[in-house]
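Peer 1: How does the following fold in three dimensions:
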Amino acid sequence: LGDSLMQLEPRSPAATSALPSNGSNLTPSDVERCYEIGRVIGDGNFAEVRECRRRHDDQILAVKIVERSKLTGREHMMQNELSLLGSLCHPRVVQLLAHHHTQTHSYLVMELVGGGDLFEAISDRGRFSEAEAGLMVLDVSDALSYIHSKSIVHRDLKPENLLVEKVTAGVCRLKLGDFGLAMVVTEPVFTICGTPTYVAPEILRETGYGVAVDVWALGVILYILLCGFAPFRSRDRDQEELFKLIKQAQLHFPSPFWDSASEGAKGLVRSLLQSDPAARLTAEQTLQHTWVKAMASASKQRAPTGKSQRGVQTSAAESLTDQTAGSKITLRRCGELTARGQEEAKPALLQRQETTWLNHHPNRVFFSNQNTPMRSSHLQALHLQQQQTPSQRLSLSSATQTQQPSSIQRTKSAIHA
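Peer 2: Sure thing, here's the model as predicted:
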């Protein structure tokens, strides 16, 4: 990674005082003198995330340990992420405190957000009250407004990259993390990247895009928070059909899932999921939206009761059930989803994978977990083989699901590596 990846100036004066100043020539023992490395809390293609204790002040942090040999040819991606994170300081953005580099590994020291990620929360709860969802939208739009003011687009906003910070009275707040695909945008971007369920239509149209793609993704997340499934989904788990639906952007609020939702909530979803990015709300407008401010205020003022505004929410210890069309879905604590009844009657739930797709070429090269280029002509066979759900990212590592309409796969990731 060269001299450009020397250690970051620490946020606190003594944060890395135990380490030599020439951060690119450290040894593992140098790092261990400053940090006590603990348990694994997340892993990915290039890195694992562990808890760590900073020895000089006993502060518990997170450290993302990157195996540098796996970044060969992609060193610029880490340089970009470190450069962007080093320039950000906001309460709703995960903070990078320092980074250090040995001959074989890089260590990114970050604040520890101890509540897991939003994907896990959705898997446990199924859906949220409008008050809870409003507070989450407030947090995310606050983070997006901040980075957009710096002309930074995240490009991979999704529940896996939103970390849960548990505060007093059981209220959960969110922090934006994983800036691996983020970039400064000063003119329209044409690179195809993102995660299929959350990708904006202008990315798929290849007409050029900007920071508005993050707001579209926020709209998808809000829709999921309020009803438990994504707004655009292919019943046959077909990627091309999913993309067609996203480009059409015909939004529906099916009964009974949306029967109790307020017009304010539906109106905000419509404003965020506008096909034309120029007609879409900005992050700042979302932050100031009447429904968002009212719901966030209501959520802060009362302790959660486990009940929605107009009905009982499923708790983390209970099963998620859907009685539609005489069928029943049960979400087990082990993370497996079993189903009985009519598959086509049930909405697809979320599925976590480990790969986001990125394409710099007009013939659409997709990257798998094994970092093997996969051309689009082979994708359909892979999708059929893997029984992918619409919200699944392009990946070769998912287990085959032969009798399930959808599945939820958990990983240990609290910080997407």
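
Peer 1: alpha carbons only for contacts and neighbour counts from here, please
Peer 2: Will do.

Peer 1: how about the helices of the stretch 1-150 of the chain, start to end?
Peer 2: 28-34, 75-86, 118-125, 130-149 (DSSP state H, counting those that start in this stretch).

Peer 1: for those helices, which one sits closest to Gln385?
Peer 2: For these, proximity to Gln385 was assessed by C-alpha to C-alpha; helix 118-125 is nearest, at 24.5 Å.

Peer 1: that older thread, is it possible to export the helices of the stretch 1-150 of the chain to JSON lines including mean neighbour count?
Peer 2: Shown next, in JSON lines, are these (neighbours: other C-alpha atoms under 10 Å):
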{"stretch": "helix 28-34", "mean neighbour count": "15"}
{"stretch": "helix 75-86", "mean neighbour count": "17"}
{"stretch": "helix 118-125", "mean neighbour count": "22"}
{"stretch": "helix 130-149", "mean neighbour count": "24"}
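
Peer 1: For Arg340, find the nearest of those helices.
Peer 2: Of the helices of the stretch 1-150 of the chain, nearest to Arg340 by C-alpha to C-alpha is helix 118-125, at 19.1 Å.

Peer 1: quick one, the closest one and helix 130-149 angle?
Peer 2: Calculated by axes from the mean of the first three to the mean of the last three C-alpha atoms, to 10 degrees, helix 118-125 forms an angle of 170 degrees with helix 130-149.

Peer 1: What is helix 118-125 packed up against?
Peer 2: strand 162-166 (3 or more C-alpha pairs under 8 Å, 6 or more residues apart in numbering; DSSP states H and E).

Peer 1: Can you name every helix or strand that the strand it packs on contacts?
Peer 2: So strand 162-166, by 3+ C-alpha pairs under 8 Å, 6+ apart, packs with helix 118-125, strand 172-176.

Peer 1: mind putting the helices of the stretch 1-150 of the chain in JSON lines, distance to Arg340 included?
Peer 2: Formatted as JSON lines, the helices of the stretch 1-150 of the chain follow (distance: least, C-alpha to C-alpha, whole Å):
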{"stretch": "helix 28-34", "distance to Arg340": "52"}
{"stretch": "helix 75-86", "distance to Arg340": "44"}
{"stretch": "helix 118-125", "distance to Arg340": "19"}
{"stretch": "helix 130-149", "distance to Arg340": "30"}
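
Peer 1: please give me the structure for this one as well, since I'd like to look at both together:
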Amino acid sequence: MWLNGLNLMDLLVKKLFSYPGRDFKSGRDTFAPFCKLDAKLNHPHSAYRTIHIGGTNGKGSVATKVAASLMREGHRVGLYTSPHIFDFRERIQINGQLISHEAVHRHLSHIFEEDTESLSFFSLLTAMAFLYFREERVDWAVIEVGLGGLYDATNVICPSACAITSIGWDHMEVLGNTLEEIARNKGAIAKSGVPFVAGPSAAPFFPQAIHVQRHNPYDLENQEIARAVLSTIGVHNPKGLKEKPPCRFEWRGDVLFDTAHNPEGFLRLLEALEYHFPGQKFYFAVAFSKGKDFQSCLDLIRPHAQGIFALRGDHEKLVKPEELNLPIEETLPEVRPLVVCGSFYIMNLKPKKGRETLGDWESDDGILSIQKRGE
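Peer 2: The predicted structure follows:
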């Protein structure tokens, strides 16, 4: 029995999602197989200029700002980020438009003709992004690191510029138990002779880099990092710096969504709240991925909270809400003002029926709506 295109597409995507998200324990073991796949695909990323963005926090926001600014210069720009919130196609965009279902089908079919046994979900998506950007003849591709840098699949590229947005405590089981070890791993994306920008918390570890000063709120800091990156490639008056991905200090009605998920991210979120709303306390609805230092994050927000609730998400990577020792909510609680934070995996939760605070982020034609807010 022949499969129609839709059924085959479903099977290909199902196969894609059967791969491990990332092989955290043996990144060095998966990098070599990815390099082999990249060679089999004839190094598609060599067909366009690239910019590489890494760091503990802020890398997705900086990548989005750089891509938006290049687009406003008249370029055709690919953007590869992770993780996604609603649809895995959010990770692969050209000029703000998500990769089509047809292109996913086409490139997955191509990739699965090769040996992919030792690869991960992230590695396969990286290969798909590189192929898609080559096929669509982009001028630039802005590439966000997935995890760390040294053994990340994206580290096969030879960028025109790169940046480390921040260095903080996260993924220590993979990157190391000191900030120096974490910085060493992340800094591996820096290439000899390539302009290299370091955000404020990264600057002490990279004296050779172009340094950016600390700013508050944190989106201003991300803007300045993006500005510095763009300046190294000759864009001195960028127009896209206020663009940001969904759920980065984003209000939907009277609910604020933010992807802060580690102590440094929570600290910057709280600084931004104090900047915009001096002295005000908020309700917080939180969930955390397994392995995160959720206790430190909760300790940070308690002095700023009217109340804290644990959300029960449906993602397998989330800590069970019972472990947080907080009142548990199945959906967004009715209390306001409410801040939803702690994990990417709860950013798609809807409010209770009757409270319209979460709008659609993707239109039918696959255009991702990026919220624009002035400071």
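
Peer 1: And the TM-score between them?
Peer 2: Once superposed, chain against chain, the TM-score is 0.32 (TM-score structural alignment, normalised by the length of structure 2); 204 aligned residues with a C-alpha RMSD of 7.0 Å.

Peer 1: Looking at the helices and strands packed on strand 162-166 of structure 1, spot the one closest to Val184 of structure 1.
Peer 2: That would be strand 172-176 among these, by C-alpha to C-alpha, at 16.5 Å.

Peer 1: Give me the helices and strands touching the closest one, please.
Peer 2: Packed next to strand 172-176 of structure 1, using 3+ C-alpha pairs under 8 Å, 6+ apart, are helix 130-149, strand 162-166.

Peer 1: Out of the ones you listed, which gets nearest to Val365 of structure 1?
Peer 2: With C-alpha to C-alpha as the yardstick, what comes closest out of these is strand 162-166 (26.9 Å).

Peer 1: just to revisit the earlier point, now distance to Ala265 of structure 1 too, for the helices and strands packed on strand 172-176 of structure 1, in TSV please.
Peer 2: TSV is the format used below for those (distance: least, C-alpha to C-alpha, whole Å):
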stretch	distance to Ala265 of structure 1
helix 130-149	7
strand 162-166	21
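
Peer 1: Of all those, which one is nearest Asp214 of structure 1?
Peer 2: helix 130-149 (7.5 Å).

Peer 1: and of the helices and strands packed on strand 162-166 of structure 1, who's closest to Ile246 of structure 1?
Peer 2: Closest of these to Ile246 of structure 1 is helix 118-125, at 21.1 Å (criterion: C-alpha to C-alpha).

Peer 1: Next, the angle from the closest one to strand 162-166.
Peer 2: Taking the same axes, to 10 degrees, helix 118-125 of structure 1 and strand 162-166 form an angle of 60 degrees between their directions.

Peer 1: What are the buried residues along the strand or helix carrying Ala67 of structure 2?
Peer 2: Secondary structure from DSSP states H and E places Ala67 of structure 2 in helix 59-72. Under the neighbour-count criterion of 16 or more other C-alpha atoms under 10 Å, helix 59-72 of structure 2 has 59-71 buried.

Peer 1: returning to that earlier point: closest to Ile192 of structure 1 out of the helices and strands packed on strand 172-176 of structure 1?
Peer 2: Distance to Ile192 of structure 1, taken as C-alpha to C-alpha, is lowest for helix 130-149 among these, at 19.4 Å.

Peer 1: Of all the helices and strands packed on strand 162-166 of structure 1, which one is nearest Glu51 of structure 1?
Peer 2: It's strand 172-176; of these, that one is closest to Glu51 of structure 1 (C-alpha to C-alpha) at 17.5 Å.

Peer 1: what angle do that closest one and helix 130-149 make?
Peer 2: Calculated by the same axes, to 10 degrees, strand 172-176 of structure 1 forms an angle of 20 degrees with helix 130-149.

Peer 1: what about Ile219 of structure 2, how many neighbours?
Peer 2: Just so we're on the same page, residue 219 of structure 2 is Asp rather than Ile. By the criterion of other C-alpha atoms under 10 Å, Asp219 of structure 2 has 23 neighbours.

Peer 1: surely Lys65 of structure 2 meets Ala226?
Peer 2: Yes. Judged on C-alpha atoms under 8 Å, Lys65 of structure 2 makes contact with Ala226 at a distance of 6.3 Å.

Peer 1: Compare the helices of the stretch 1-150 of structure 1 and give me the one nearest Gln59 of structure 1.
Peer 2: Per C-alpha to C-alpha, nearest to Gln59 of structure 1 of those: helix 28-34, 11.4 Å.

Peer 1: okay, now Cys227 of structure 1: neighbour count?
Peer 2: Burial of Cys227 of structure 1 is recorded as 21 neighbouring residues (other C-alpha under 10 Å).

Peer 1: nope, Val339 of structure 2 is what I meant
Peer 2: Neighbours around Val339 of structure 2, by other C-alpha under 10 Å: 25.

Peer 1: Can you name the next helix or strand after the helix holding Ala67 of structure 2?
Peer 2: Toward the C-terminus, helix 59-72 of structure 2 is succeeded by strand 77-80 as the next helix or strand (DSSP H and E).

Peer 1: one step back: elements contacting the helix holding Ala67 of structure 2?
Peer 2: strand 49-54, strand 77-80, strand 140-144, helix 218-232.

Peer 1: just to revisit the earlier point, any chance of the buried residues of helix 59-72 of structure 2 in TSV, plus distance to Arg184 of structure 2?
Peer 2: Output for the buried residues of helix 59-72 of structure 2, formatted as TSV (distance: C-alpha to C-alpha, whole Å):
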residue	distance to Arg184 of structure 2
Lys59	17
Gly60	20
Ser61	22
Val62	21
Ala63	21
Thr64	24
Lys65	25
Val66	24
Ala67	26
Ala68	29
Ser69	29
Leu70	29
Met71	32
